[in-house]
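*Asks:* Sequence first, then the predicted structure, then my questions.
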Amino acid sequence: MKRNNLIFALGAILILLAGFFAPSIVTNPFYFFAGYVIVQYIVIATGWNVLGGYAGYINFGAAAFFGSGVYLSAFLFNAFGLPLWVGIIGAAALGAILGLAMGYLTLQIQGVYFAIATLGLVIVLETIVHNLPGLGGARGMAVYGPAPPEWSGGPVQYVFFVILIIAVACVALARWIEHSWIGRGLRAVRASEDAAECSGVPTLKLKLVACSISGAMLAAAGAPYPFYTNFVEPVTAFSLLIGLNAIAMPLIGGTRSWAGPIIGAIILASAQQIATVTISSELNILFVGVVLIAFVALAPNGLLGLAKRKSAGTAQ
């Protein structure tokens, strides 16, 4: 285990170093625009999987947390000139609070009813933003960030490196949760919540922790977004596609491991980027729907589960 932790830590450091020096090697900014989306998807998938994968509570409300992070970061900068890192911390705190509140209100219900309740959170928050002139209302608002540091190479290179740091931190936290007592308890909840409760597992406490951590990660994923697009609007920040992608990515890679959401995010984000450039961005929702149906039918445990099953069959 210690050896695996060391390998993971070295890999994380190498990824951050690569992201730091990438602007001096890669001159085409398009790769940073596309790379930002892929890395952002990794954060979203990892955040969703803490609750939806480890605990088995399917959450359709990912866009609510993402959108809250987007708007809080944009508001803090436009209104008070606070730097991006303050927006990220504030967004994570807001996401954790929203997750905790959502947990208290909805965790007594399970299955499809829980999923519908989380979807309601998206509608409520989007409606609130629509009716707040201070946040731009339905028209949205422009966000022109400060000049990026000289070492970053440019605005898009800078936000790419920022989202890369967030992704490494979130993946490290998800990996720690998976191997900790929290992860063991959440797996017990996913297998049988009643049996876990009878065995002395503090199921409600663990689910609230998972809701808070998941919400914090999803909101942190949205915090750099205003500095990436320089414009935010409710329809985009609380988009249905965000919620669909959040579910699809862990299902593609596998929900039972911290690595599954990363694999799913890279595959789905890359495919969507290629489809957007070569065909049309309007096909993204259709593509996600087809992928979801295919994986639910053919590989319900994702690519990692499929690989394990094939390796087990080979060994026999």
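*Replies:* Alright, I've got the coordinates.
*Asks:* Every contact and neighbour count from this point should use C-alpha atoms.
*Replies:* Will do.
*Asks:* Quickly find the element holding the spatially most central residue of the chain.
*Replies:* Nearest to the mean C-alpha position of the chain, counting by Cα atoms, centre = their mean, stands residue 44 at 1.0 Å. Residue 44 is part of helix 30-52 when elements are defined by DSSP states H and E.
*Asks:* Report all helices and strands that that helix contacts.
*Replies:* helix 155-179, helix 203-222, helix 240-253, helix 259-278 (3 or more Cα pairs under 8 Å, 6 or more residues apart in numbering; DSSP states H and E).
*Asks:* would TSV of those helices with mean neighbour count be doable?
*Replies:* Converted to TSV, the helices and strands packed on helix 30-52 look like this (neighbours: other Cα atoms under 10 Å):
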stretch	mean neighbour count
helix 155-179	21
helix 203-222	27
helix 240-253	25
helix 259-278	20
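*Asks:* Out of those, flag the one nearest residue 34.
*Replies:* helix 259-278 (6.9 Å; Cα to Cα).
*Asks:* Tell me the first helix or strand C-terminal of the closest one.
*Replies:* Using DSSP H and E, the next helix or strand after helix 259-278 towards the C-terminus is helix 284-298.
*Asks:* Show me the contact partners of that next one.
*Replies:* 241, 244, 245, 248, 251, 252, 268, 272, 275, 276, 302 (Cα atoms under 8 Å, 6 or more residues apart in numbering).
*Asks:* the inter-axis angle of it versus helix 259-278?
*Replies:* 140 degrees (axes from the mean of the first three to the mean of the last three Cα atoms, to 10 degrees).
*Asks:* So for helix 284-298, what gets flagged as buried?
*Replies:* 284, 285, 288, 291, 292, 295 (16 or more other Cα atoms under 10 Å).
*Asks:* closest to residue 128 among the residues you listed?
*Replies:* Closest to residue 128, out of all of the buried residues of helix 284-298 and judged by Cα to Cα, is residue 285, at 25.0 Å.
*Asks:* Now for the contacts of helix 284-298: which two are most distant?
*Replies:* 276 and 302 (24.4 Å).
*Asks:* Between helix 203-222 and the helix or strand containing residue 90, find me the angle.
*Replies:* Secondary structure assignment for residue 90, by DSSP H and E: helix 84-106. Interaxial angle, helix 84-106 versus helix 203-222 (the same axes, to 10 degrees): 150 degrees.
*Asks:* Alongside the first one, take a look at this:
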Amino acid sequence: MRRPLIVLAAGVALAIALVPTFGTNFAVTFGFQFLIWICLALSWSMFSGNSGYASFGHGVFFGIGTYAAAAMLRSTDMPFIVALLVAGLVAGALALVVGLAVFASPRFAGDLFGLITLAMAFIVMTVVSNVAFLDGGTGVFVREHTADSWIGSDTRHLFIVAALLVALCGAAAIAAANTRWGTALRSIRDDESVAESLGVPTYRYKVVTFAISGALAGLAGAPQAVFLGYVEVGAVFALNIPLFVIMMAILGGMTRWWGPVIGAALVVTLREALLGLGSAELAQVIVGLSLVVVIALMPHGVSGFITRLTPARTIKGGAR
């Protein structure tokens, strides 16, 4: 794990040193959004990419983390770091409860698991809309409560927080790719019944990893609440969020920890460039067609294609 961790740390340190100092306001804002997408793609792929259980509700954990942080910042005088931790804990707790219930039965696997996570999104949206502390149907104003704080005074500070979260998500993804934990998850993806017969505690691995995945997405929601300034259900729990996350993971390739990073870079950059043409619908169509082309020509994603072109000696010893 040493080499990929060093590469990850160096990349994050370089981004923190250069972008907030020399980047324009647009570059910092774009960079922040890009880093948040990386966090979501890495956290989704850590569970779904390794285990084969495709979750369509990953945006729920991101959204509940956003709302938890927004509620804390609006209703208390706690510093942002507390709101950040609360966002991760609430999202992780929700994922833990869902995992304990769903993974207890082998019937909730495959496509049915995806449908359950999708239904979870509508349930959580309804609850948040009717709980006054979270939203109550009016939305949550965050900007006025953070304008005088370090985190809310400059988007560059949000960029630094997002970069540190990328480091955390990346470290978790590297661990899932290079340890027995990841090997157990991939054995579930290959054949869960065989994995169980060989003594792999599949239930425990699925529940714990799903909870960690949800917690990481919730952590990413905290700086997003400050960035938005005003949090409302329709935007935070939009269904296009998990769909874009899945697209990023597939485009980049889920067999390598850094694949979702490549996918996030491609989707975010392509979408931003196409939005400049003035048509959001055209941007979505072209991004979708790009996904189809990559799946047809690169079944293991862009990262798999890059690895095939790279001499074996450069990827040996944990570069995955």
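*Replies:* Received the coordinates, thanks. All values reported here derive from a predicted model rather than from experimental measurement.
*Asks:* quick one: TM-score?
*Replies:* After superposition, the two chains reach a TM-score (TM-score structural alignment, normalised by the length of the first structure) of 0.90; 307 aligned residues with a Cα RMSD of 2.2 Å.
*Asks:* I'd say the residue nearest to the centre of the first structure and residue 244 touch.
*Replies:* No - between residue 44 of the first structure and residue 244 there is no contact under Cα atoms under 8 Å: 10.9 Å.
*Asks:* which SS class is residue 300 of the first structure?
*Replies:* coil (DSSP: H, G, I helix; E, B strand; the rest coil).
*Asks:* what sits against it?
*Replies:* By Cα under 8 Å, 6+ apart, the residues touching residue 300 of the first structure are residue 251.
*Asks:* and the gap between it and residue 294 of the first structure?
*Replies:* Residue 300 of the first structure sits 9 Å away from residue 294 of the first structure, going by Cα to Cα, to the nearest Å.
*Asks:* residues contacting the residue nearest to the centre of the first structure?
*Replies:* 62, 217, 218, 221, 246.
*Asks:* Other residues contacting stretch 52-59 of the first structure?
*Replies:* So stretch 52-59 of the first structure is contacted by 48, 51, 110-111, 114-115, 118-119, 178, 183, 186-190, 207, 210, 247, 250, 255-256 (Cα under 8 Å, 6+ apart).
*Asks:* Check stretch 114-129 of the first structure too.
*Replies:* 57-64, 68, 102, 106-107, 135-138, 234-235, 238.
*Asks:* Quick check: which element contains residue 257 of the first structure?
*Replies:* Counting by DSSP H and E, residue 257 of the first structure is part of no helix or strand.
*Asks:* Give me the neighbour count for it.
*Replies:* 21 (other Cα atoms under 10 Å).
*Asks:* residues touching the nearest residue to it once chain neighbours are set aside, list them.
*Replies:* Spatial nearest neighbour of residue 257 of the first structure, excluding adjacent residues (Cα to Cα, 6 or more residues apart in numbering): residue 178 at 7.3 Å. With contacts defined as Cα under 8 Å, 6+ apart, residue 178 of the first structure is in contact with 54, 184, 257, 258.
*Asks:* Let me know the closest of those to residue 37 of the first structure.
*Replies:* Distances from residue 37 of the first structure to the contacts of residue 178 of the first structure, taken by Cα to Cα, are shortest for residue 258, at 19.2 Å.
*Asks:* so what's that closest one up against?
*Replies:* 46, 171, 174, 175, 178.
*Asks:* mind putting those residues in CSV, distance to residue 96 of the first structure included?
*Replies:* As requested, the contacts of residue 258 of the first structure are exported to CSV (distance: Cα to Cα, whole Å):
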residue, distance to residue 96 of the first structure
46, 15
171, 17
174, 15
175, 19
178, 19
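*Asks:* Now for the residues you listed: which two are most distant?
*Replies:* Spanning the widest gap among these are 46 and 178, at 11.5 Å by Cα to Cα.
*Asks:* quick one: which of the contacts of stretch 114-129 of the first structure sit in helices?
*Replies:* 62, 63, 64, 68, 102, 106, 234, 235 (DSSP state H).
*Asks:* Spell out for me the PyMOL command that would select the buried members of these.
*Replies:* Provided next is the PyMOL selection string for whichever of those are buried by 16+ other Cα under 10 Å:
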select buried, resi 62+63+64+68+102+106+234
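*Asks:* For the helix holding residue 44 of the first structure, buried residues please.
*Replies:* Buried residues in helix 30-52 of the first structure (16+ other Cα under 10 Å): 32-33, 35-52.
*Asks:* one step back: could the helices and strands packed on helix 30-52 of the first structure go into JSON lines alongside distance to residue 195 of the first structure?
*Replies:* Converted to JSON lines, those look like this (distance: least, Cα to Cα, whole Å):
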{"stretch": "helix 155-179", "distance to residue 195 of the first structure": "20"}
{"stretch": "helix 203-222", "distance to residue 195 of the first structure": "10"}
{"stretch": "helix 240-253", "distance to residue 195 of the first structure": "25"}
{"stretch": "helix 259-278", "distance to residue 195 of the first structure": "26"}
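*Asks:* looking at those, which is closest to residue 80 of the first structure?
*Replies:* helix 203-222 (18.7 Å).
*Asks:* For that closest one, name the packing helices and strands.
*Replies:* helix 30-52, helix 62-80, helix 84-106, helix 155-179, helix 181-191, helix 193-198.
*Asks:* Quick one: these as CSV, columns for distance to residue 11 of the first structure too.
*Replies:* Compiled in CSV, these are given as follows (distance: least, Cα to Cα, whole Å):
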stretch, distance to residue 11 of the first structure
helix 30-52, 16
helix 62-80, 27
helix 84-106, 24
helix 155-179, 10
helix 181-191, 22
helix 193-198, 35
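*Asks:* so which of those comes closest to residue 280 of the first structure?
*Replies:* helix 30-52 (15.3 Å).
*Asks:* which one is residue 212 of the second structure nearest to, not counting chain neighbours?
*Replies:* Spatially, and ignoring its direct neighbours in sequence, residue 212 of the second structure is nearest to residue 92 (6.2 Å; Cα to Cα, 6+ apart).
*Asks:* What is the aligned counterpart of the one you found in the first structure?
*Replies:* Under the alignment (TM-score structural alignment), residue 92 of the second structure pairs with residue 96 of the first structure.
*Asks:* How many neighbouring residues does its match have?
*Replies:* Number of residues near residue 96 of the first structure (other Cα under 10 Å) recorded here: 26.
*Asks:* Can you tell me how far it is from residue 165 of the first structure?
*Replies:* The gap separating residue 96 of the first structure from residue 165 of the first structure is 19 Å, by Cα to Cα.
*Asks:* follow-up on the earlier one: closest to residue 148 of the first structure among the contacts of residue 258 of the first structure?
*Replies:* Using Cα to Cα, those come closest to residue 148 of the first structure at residue 171, 25.6 Å.
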